[in-house]
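Peer 1: any chance you could fold what I've pasted below:
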Amino acid sequence: MQGNVVANLFFEPSTRTRSSFELAAKRLSADTLNFSPGISSLSKGETILDTAKTYLAMGADMMVIRHREAGVPQMIASEMDRLGVKLSILNAGDGQHEHPSQGLLDLFTICSLFDFDNPCMKLLEDKKIVIVGDILHSRVARSNIWSLTATGAEVHLVAPPTLLPRLFIDFVGNQQPIKRADGDGEMANILDSPIPHNQSDLTHPLSSVGNRKLFLHWDIEPALQDADFIMTLRLQKERMSANLLPSLREYHQHYGITRDRLKLCKPDVKVLHPGPVNRGVEISSDLMDDPKLSLIAQQVTSGIAVRMALLYLIGSGKS
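Peer 2: Below you'll find the model as predicted:
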């Protein structure tokens, strides 16, 4: 990619994604331009589109875009198409919509643990992957639902009722509380029905999941039974406009990943987190730092290789 210019337009704070895209571009011998909203002309009234056009005028061949509003990368891409500009745009996370490169690097991290002899097999067939946390605000969850189910995994989403999107609940359907088999007679709101096999509404945000296996839970213990992987998500307090949780301490008590909870999983279970991590909230600190159980550092490393591949393939015009 020598001679190409990659512009990293990050309108939101980022450590892992921005740095790994920058490093990926440099390892491919591309030049980089880095944008920071705090020291840009946005504070003087410049629009997002004008900012993108400015970097285009500087010779950008590719733009990596992150924004707090869903659809901004698509909006910029549509404007460039309207202008007849040949420019590649990568979505580095847009609002609560998608984070495609994170979904790919998580998939790569998981699949790197296995040897696949049959190239036709579903990579994660019969693997149970549990995603725990702030599903409502997570673009990572949405991208991972697609990538993990597409490769054969059975995906279980676990969150408090206030942090599960209504659309997800409606999509799974049959949301009837069932009695928890723990002998205390307490009702547990566990949503454990798979996606209907006749789902064909292409306008639905989860329609691409098709007839793959997706389950919803409000109670973490049943979801963790025999899990192969746990992906815990950050509580995105900056996106919460209402008080959706009693306290962080209570959240950790009911949904935090600890060594005791791992006893419910398979013996070789691994834990992932897209970062940044709130230690002692989503996951216990000792578990996060255990290299035998945690894949969090490997996720960061995988991000560089995956983003190098994305830049190279897109920059060379390959799909």
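
Peer 1: all contacts plus neighbour counts: C-alpha atoms, from now on.
Peer 2: Noted.

Peer 1: where along the stretch 201-319 of the chain do the strands fall?
Peer 2: Taking DSSP state E, counting those that start in this stretch as the criterion, the stretch 201-319 of the chain carries its strands at 214-217, 229-232, 270-272.

Peer 1: list the contacts of the last one.
Peer 2: For strand 270-272, the surrounding residues in contact (Cα atoms under 8 Å, 6 or more residues apart in numbering) are 228-232, 288, 292-296, 299.

Peer 1: run the chain-centre distance for that strand.
Peer 2: 14 Å (Cα atoms, centre = their mean, to the nearest Å).

Peer 1: on the three-state scheme, the nearest residue to residue 306 once chain neighbours are set aside is what?
Peer 2: Closest residue to residue 306 apart from its sequence neighbours, by Cα to Cα, 6 or more residues apart in numbering: residue 105 at 5.9 Å. Here residue 105 is helix, with the state taken from DSSP: H, G, I helix; E, B strand; the rest coil.

Peer 1: one more: residue 46?
Peer 2: With three-state DSSP as the criterion, residue 46 reads coil.

Peer 1: one step back: out of the strands of the stretch 201-319 of the chain, nearest to residue 48?
Peer 2: strand 229-232 (32.3 Å; Cα to Cα).

Peer 1: can you tell me what sits against that closest one?
Peer 2: By Cα under 8 Å, 6+ apart, strand 229-232 touches 128-133, 257, 269-274, 282-283.

Peer 1: please redo it, this time with the cut-off set to 7 Å
Peer 2: With contacts defined as Cα atoms under 7 Å, 6 or more residues apart in numbering, strand 229-232 is touched by 128-133, 269-273, 282.

Peer 1: what is the nearest of those residues to residue 56?
Peer 2: residue 273 (34.3 Å).

Peer 1: hang on, isn't that closest one packed against residue 279?
Peer 2: No. Residue 273 lies out of contact with residue 279 (Cα atoms under 7 Å); the separation is 11.1 Å.

Peer 1: now show me the structure for the sequence below, then we'll compare the two:
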Amino acid sequence: MRSSATSYPEGSAAFPHRGLVGIAGLAPHEIMFLLDEAEQWVDLNRHAQKHRDLLSGLTIINAFFENSTRTLLSFEIAGKRLGADVVNMHAATSSVKKGETLLDTAATLNAMHADAIVIRHASSGAVQLIGDKVDCPVLNAGDGQHEHPTQALLDALTIRHAKRAFNGLRVVICGDILHSRVARSNILSLSSLGADIRVCAPPALMPVGIEAMNVAPFHNFDAAIAGADVVMMLRLQNERMQGDFIPSPREYRHLYGLTLDRLSLASPDALVMHPGPMNRGIEIDSNVADMVERSLITLQVEMGVAIRMACLDVLTRRARGVEGWA
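Peer 2: Below is the predicted model of the structure:
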């Protein structure tokens, strides 16, 4: 599904960045370039033979200082399907737990001469800090409340497969906007591509000044979801909360949970998304999450492998001496 309406420069000029730390700073054509590059891997992943030796001989380190299941597994599968040697580093078994500084860890990773490093960290800015200290491309797999760029890219790829275009698309992002790096990256990505973004959250979970990100903020979910084409739900990030942000899970579901009745307020063909993991019965009901004809949640997982394959491919082209990427 390469976009015929998209034009971008040839070779490395199409994506001149050394790494992928965030969506911020990417031009719309650079985002579309990555989406287009992912399409070949969507096709490959749907065949019985899913392996290519494109990155044979290269080493990818997945350095996860913060726990993850979906993102780590997705990056691992992506690297292995491209033929790379993939090494996973878990924070629970790393020297960080023994008091090693982030800069020392960066120096250690750099000394291992990896060809790309995928980093997930609980602190905003940690990925950029490491990226500045290593010689290879760095991919941000989520850093604190900052960004989660590959999640935004896979969400955009999912929406494009379902809706074909972004211009004028009405997208509602509802949930814990304040603590969500997924929300931030999606706002940056989808608004850049021409979508109309509404964000909805309780007052305590809505960032101050969110209007500056070119979105319409709502506290009333019924008003926000009216006429929506895509409804993206977010979980409550209790691990990042200190204090009482909501009265109770039951009250939160009543006001901000996606139910069948509430979905009926959206466009008749509105689609449902969730980055996972889901808290069923709180931010989304099971009979909504499991709607075969409306839910894109499993498609998001599929698109995640493809977009991460594309990112690993594109960001290692210079190291591999690909023509036009010197």
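
Peer 1: sorry, back to before: narrow the contacts of strand 229-232 of structure 1 to those that are buried.
Peer 2: Buried residues within those, counting neighbours by 16 or more other Cα atoms under 10 Å: 128-133, 269-273, 282.

Peer 1: re earlier: what is the equivalent residue in structure 2 for the residue nearest to residue 306 of structure 1?
Peer 2: Using TM-score structural alignment as the criterion, residue 105 of structure 1 maps onto residue 154 of structure 2.

Peer 1: structure 2: matching residues for the helix ranked longest in structure 1?
Peer 2: Longest helix of structure 1, by residue count under DSSP state H: helix 296-315. Under TM-score structural alignment, the counterpart of helix 296-315 of structure 1 in structure 2 spans residues 297-316.

Peer 1: got a list of contacts for the matching stretch?
Peer 2: So stretch 297-316 of structure 2 is contacted by 18-19, 34-35, 37-38, 41-42, 74-75, 77-79, 137, 150, 153-155, 157-158, 273-274 (Cα under 7 Å, 6+ apart).

Peer 1: which one is the spatially most central residue of structure 1 nearest to, not counting chain neighbours?
Peer 2: With distances taken as Cα atoms, centre = their mean, the residue of structure 1 nearest its centroid is residue 140 (1.5 Å). Spatial nearest neighbour of residue 140 of structure 1, chain neighbours left out: residue 99 (5.4 Å); criterion: Cα to Cα, 6+ apart.

Peer 1: pretty sure the one you found is touching residue 138, no?
Peer 2: No. Under the criterion of Cα under 7 Å, residue 99 of structure 1 makes no contact with residue 138, lying 8.9 Å away.

Peer 1: thinking again about what came up before, between the strands of the stretch 201-319 of structure 1, which one is nearest to residue 2 of structure 1?
Peer 2: It is, among those and with distance given as Cα to Cα, strand 270-272, at 34.1 Å.

Peer 1: now that closest one on structure 2. Mean distance?
Peer 2: The superposed strand 270-272 of structure 1 is, by mean Cα distance after the TM-score superposition for structure 1, a mean 0.4 Å from where its aligned residues fall in structure 2.

Peer 1: how far off centre is stretch 65-78 of structure 1?
Peer 2: 17 Å.

Peer 1: swap in stretch 117-129 of structure 2?
Peer 2: Distance, centroid of stretch 117-129 of structure 2 to centroid of chain: 14 Å (Cα atoms, centre = their mean).

Peer 1: that stretch aligns to what range in structure 1?
Peer 2: Stretch 117-129 of structure 2 maps onto residues 63-75 of structure 1, going by TM-score structural alignment.

Peer 1: quick check: end-to-end length of the matching stretch?
Peer 2: 13 Å (Cα to Cα, to the nearest Å).

Peer 1: now that stretch: buried residues?
Peer 2: 63-68, 70-73.

Peer 1: out of the residues you listed, which are inside helices?
Peer 2: Using DSSP H, these in helices are 72-73.

Peer 1: and for stretch 239-251 of structure 1, what's in contact with it?
Peer 2: 137, 162, 281.

Peer 1: how long is it end to end?
Peer 2: OK, stretch 239-251 of structure 1 end separation, Cα to Cα: 17 Å.

Peer 1: kindly report the same for stretch 256-263 of structure 2.
Peer 2: OK, stretch 256-263 of structure 2 end separation, Cα to Cα: 11 Å.

Peer 1: and that stretch, which stretch of structure 1?
Peer 2: The aligned range for stretch 256-263 of structure 2 is 255-262, by TM-score structural alignment.

Peer 1: which outside residues touch that stretch?
Peer 2: In contact with stretch 255-262 of structure 1 (Cα under 7 Å, 6+ apart) are residues 220, 281-284, 287.

Peer 1: coming back round to it: the longest helix of structure 1 vs structure 2, average distance?
Peer 2: Helix 296-315 of structure 1 sits 0.3 Å off on average (mean Cα distance after the TM-score superposition for structure 1).

Peer 1: in that helix, what's buried?
Peer 2: Here helix 296-315 of structure 1 shows 296, 298-300, 302-308, 310-312, 315 as buried, counting by 16+ other Cα under 10 Å.

Peer 1: helices along the stretch 151-300 of structure 2, start to end?
Peer 2: Using DSSP state H, counting those that start in this stretch, the helices found in the stretch 151-300 of structure 2 span residues 181-192, 221-225, 249-256, 260-263, 286-289, 297-315.

Peer 1: switch those over to JSON lines; also include distance to residue 199 of structure 2.
Peer 2: JSON lines is the format used below for the helices of the stretch 151-300 of structure 2 (distance: least, Cα to Cα, whole Å):
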{"stretch": "helix 181-192", "distance to residue 199 of structure 2": "9"}
{"stretch": "helix 221-225", "distance to residue 199 of structure 2": "7"}
{"stretch": "helix 249-256", "distance to residue 199 of structure 2": "12"}
{"stretch": "helix 260-263", "distance to residue 199 of structure 2": "16"}
{"stretch": "helix 286-289", "distance to residue 199 of structure 2": "19"}
{"stretch": "helix 297-315", "distance to residue 199 of structure 2": "19"}
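
Peer 1: and the gap between the match of residue 105 of structure 1 and residue 100 of structure 2?
Peer 2: Taking Cα to Cα, one finds residue 154 of structure 2 at 33 Å from residue 100 of structure 2.

Peer 1: who has more neighbours out of these two?
Peer 2: Taking neighbours as other Cα atoms under 10 Å, residue 154 of structure 2 and residue 100 compare with residue 154 leading, 26 against 11.

Peer 1: hang on, the earlier thing: can you tell me which of the buried residues of stretch 63-75 of structure 1 lies closest to residue 93 of structure 1?
Peer 2: Using Cα to Cα, these come closest to residue 93 of structure 1 at residue 66, 4.9 Å.
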